[in-house]
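Peer 1: give me the fold of what follows.
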Amino acid sequence: MRNLISLSDLSSEELALIVRRAVAFGRGEVDDRPLDGRRVGVFFRKSSTRTRTSFWSGAVRLGADVITFGPDELQLSTGETVEDTARVLGEYLDALVVRTNGDVDEIRRLGSNPDLAVVNALSLDEHPTQAIADLATLAEAFGDLAGLHVLAVGEGNSSGAALALAAALTPGLRLTLLCPKGYEVPQATLDLVDRLGGGRALVSQVTSPDEVSGPVDAVYTSRWQTMGVPKANPDWLADFEGFRIDRGFLERFGGPGTVFLHDLPAVRGQEVTDEVLDGERSLAWRQAHHKMTAAMAVLEWCVVGADAARAGARAAA
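Peer 2: Down below sits the predicted model:
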């Protein structure tokens, strides 16, 4: 069993393989059921629409049986240790998908059982499967990721951090993070990006639209109210003036082939206008579909293994 807790645990080749499988699943090129007879648990401490449902649906499509756990349905809520919980769940399950919205430490501790594959479905610092869905969406739209320039706009949240790590592992993919001052992707994450990319990662962070050089191939944004958590500054919206994605923003930084991405859910009229989100350049809804195909590719890789995923990729080709 393998865990996928952070993209930094992957090699460039492993990430590329998982992304290719997500694209193949999205195209309907895979009709086998590699998880037939397997058991997948889905444990979410916080609310979720897309991620929870995509893992449930993806696991079932791969042939697995699925059990879901709410925030208070495991004995963790009554004092059992994380390690004891992992040891027991490894007797019943092949994989456990976990969303904490908190520190990644609990997910890593759940991954301490070698008989249980653990997947990070969102922690405070990173949303790895979201970045895989993002790359799958771009790969499907453009073919080759090398040479693309993605502009990620808004708060430097877990999705932005994961996308930065994914870009560091994807040779030739350029990412510009445009975040308001005080809301940037943490420097520790950028240091990790630099190490993963061997000093060659094409990832930069700026705090003013005037610092962005376009045109870009994709404009990406997320909701500014990360995980619905209120911000300390009651006037925080003023810090995001000029960061909303509207037609003028796309025309300023995009070209005729520029696409729009959003990891959803969206606060319409805040970080993006209806015209852009529902417009012909928007891939946000296809991107949401790829949350499921990314979940499928990750579960296959974690439970069945890279060799099986490669064999499946060769068969699809």
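
Peer 1: could you use CA atoms for every contact and neighbour count after this?
Peer 2: Noted.

Peer 1: and the top strand by length along the chain, what does it pack against?
Peer 2: Looking across the chain with DSSP state E, the single longest strand is strand 254-262. Under the contact criterion of 3 or more CA pairs under 8 Å, 6 or more residues apart in numbering; DSSP states H and E, strand 254-262 touches strand 216-221, helix 274-277, helix 284-303.

Peer 1: one more pass at 6 Å, please.
Peer 2: Applying 3 or more CA pairs under 6 Å, 6 or more residues apart in numbering; DSSP states H and E, one finds that strand 254-262 contacts strand 216-221.

Peer 1: chain center to the strand it packs on, what's the gap?
Peer 2: Taking CA atoms, centre = their mean, to the nearest Å, one finds strand 216-221 lying 16 Å from the centre of the chain it belongs to.

Peer 1: and stretch 151-165, end to end?
Peer 2: Counting by CA to CA, to the nearest Å, you get 14 Å between the two ends of stretch 151-165.

Peer 1: what comes into contact with that stretch?
Peer 2: The contact list for stretch 151-165 (CA atoms under 6 Å, 6 or more residues apart in numbering) reads 125-128, 131, 175-179, 183-185, 193, 219-221, 224.

Peer 1: I'd like the structure of this one too, to check against the first:
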Amino acid sequence: MKHLLGIQHCTASDLERMIELGEAAKRDRGSAHSAHAKLLDNQVWGLIFSKASTRTRVSFEVGVREMGGTSLYLSARDMQLGRGEPIEDTARVLGRMVHGAIIRTFEQSDVETFAKYSGIPTINALTDEEHPCQIIADLLTVRERFGTWEGRKIVYLGDGDNNMSRSWMWAAERLGFELVIAAPEMCMPSKEYQQQFSSGHVTFTGDVESAVADASVLYTDVWVSMGQEDMEDNGREAALQAFQVNHEMVKKAADDAIVLHCLPAYRGKEITAELLEERQQEIFTQAENRLHAQKGVMQYLVRG
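Peer 2: A predicted model of the protein is given here:
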């Protein structure tokens, strides 16, 4: 039984294989003879979502359908989970009725518990801890543009302690590319968390100038993650202003640098409106690649 619970749980070969399958899915989309066209025939996959979604929901629903299966959307408020049923019981029930589960929720432990008790392939479609599906699409995008991530410097700017930054850290640790987390001190992960990345592939800095110098990828995300909108600011947004992705920052990066954003974007905050529009081809290709990456993930979990 294979699951995608987080990049931390993956090996380098797991990641490579899912990306390769995603690339093939993109190349072969629409072909009745593709390796995945009928893979989910007569299968129903449950999408269990406690958080709002655009790209994740659409990409998985379309992906399941294009692979011959049917998706069943289940929001938490429509299920007994919303009334306090233990995740273990929900998992045991759904594991007898559907063939796979795609879960977008708050607690990482909920996804891991579901996988343990359901007996079906389980995909983390976002938790507060990690967003592995986005990272696989991002790595697919980087390789599509440069041919490899080896020898490329990827810089993550903004909130250095959210699900996206943590997933990037684990990806760099597993695959061995250079990742720089550039963030104000108040937005950095704890020292204990940072100490898990001792290989030298991941560095943490508050120096924007050195971070973006010669970077191949400038990557950013919203400054306030979903579910944290009521968090007190305490000077956080003011500190993050220096890490906004803008034209001046791009000038300091490598000549062929790309700009990526996992969306949704708040123009004028983590990225300027002008730069987002200028680089929209890169950013929306990245968004499209969610569909192909999800197909690669499902194919890997079902077939290997």
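
Peer 1: just give the TM-score of the two.
Peer 2: The TM-score (TM-score structural alignment, normalised by the length of the second structure) is 0.92; 297 aligned residues with a CA RMSD of 1.8 Å.

Peer 1: related to what we said a few turns ago, could you tell me the angle between the longest strand of the first structure and helix 284-303?
Peer 2: 60 degrees (axes from the mean of the first three to the mean of the last three CA atoms, to 10 degrees).

Peer 1: from F240 of the first structure, how far off is the closest residue to S213 of the first structure other than its chain neighbours?
Peer 2: If you skip the residues right next to it in sequence, S213 of the first structure has F253 as its closest partner in space, 7.6 Å away by CA to CA, 6 or more residues apart in numbering. According to CA to CA, F253 of the first structure stands 17 Å off from F240 of the first structure.

Peer 1: circling back: strands - which of the contacts of stretch 151-165 of the first structure land there?
Peer 2: If you go by DSSP E, the contacts of stretch 151-165 of the first structure have L175, T176, L177, L178, V219, Y220, T221 in strands.

Peer 1: and the strands in the stretch 51-200 of the second structure?
Peer 2: 70-75, 100-104, 122-124, 153-157, 178-182 (DSSP state E, counting those that start in this stretch).

Peer 1: what's the closest non-adjacent residue to the residue minimising distance to the centre of the second structure?
Peer 2: Centroid-nearest residue in the second structure: Q134, 2.2 Å away (criterion: CA atoms, centre = their mean). Spatial nearest neighbour of Q134 of the second structure, excluding adjacent residues (CA to CA, 6+ apart): R290 at 6.7 Å.

Peer 1: so stretch 63-73 of the first structure matches what in the second structure?
Peer 2: Counting by TM-score structural alignment, stretch 63-73 of the first structure pairs with residues 68-78 of the second structure.

Peer 1: that stretch: end-to-end distance?
Peer 2: 26 Å.

Peer 1: for that stretch, buried residues please.
Peer 2: G68, G69, T70, S71, S75, A76 (16 or more other CA atoms under 10 Å).

Peer 1: repeat for stretch 110-118 of the second structure
Peer 2: Within stretch 110-118 of the second structure, the residues that qualify as buried are D110, V111, E112, F114, A115, K116, Y117, S118, counting by 16+ other CA under 10 Å.

Peer 1: how far is stretch 34-41 of the second structure from where the chain is centred?
Peer 2: Using CA atoms, centre = their mean, the offset of stretch 34-41 of the second structure from its chain centre is 24 Å.
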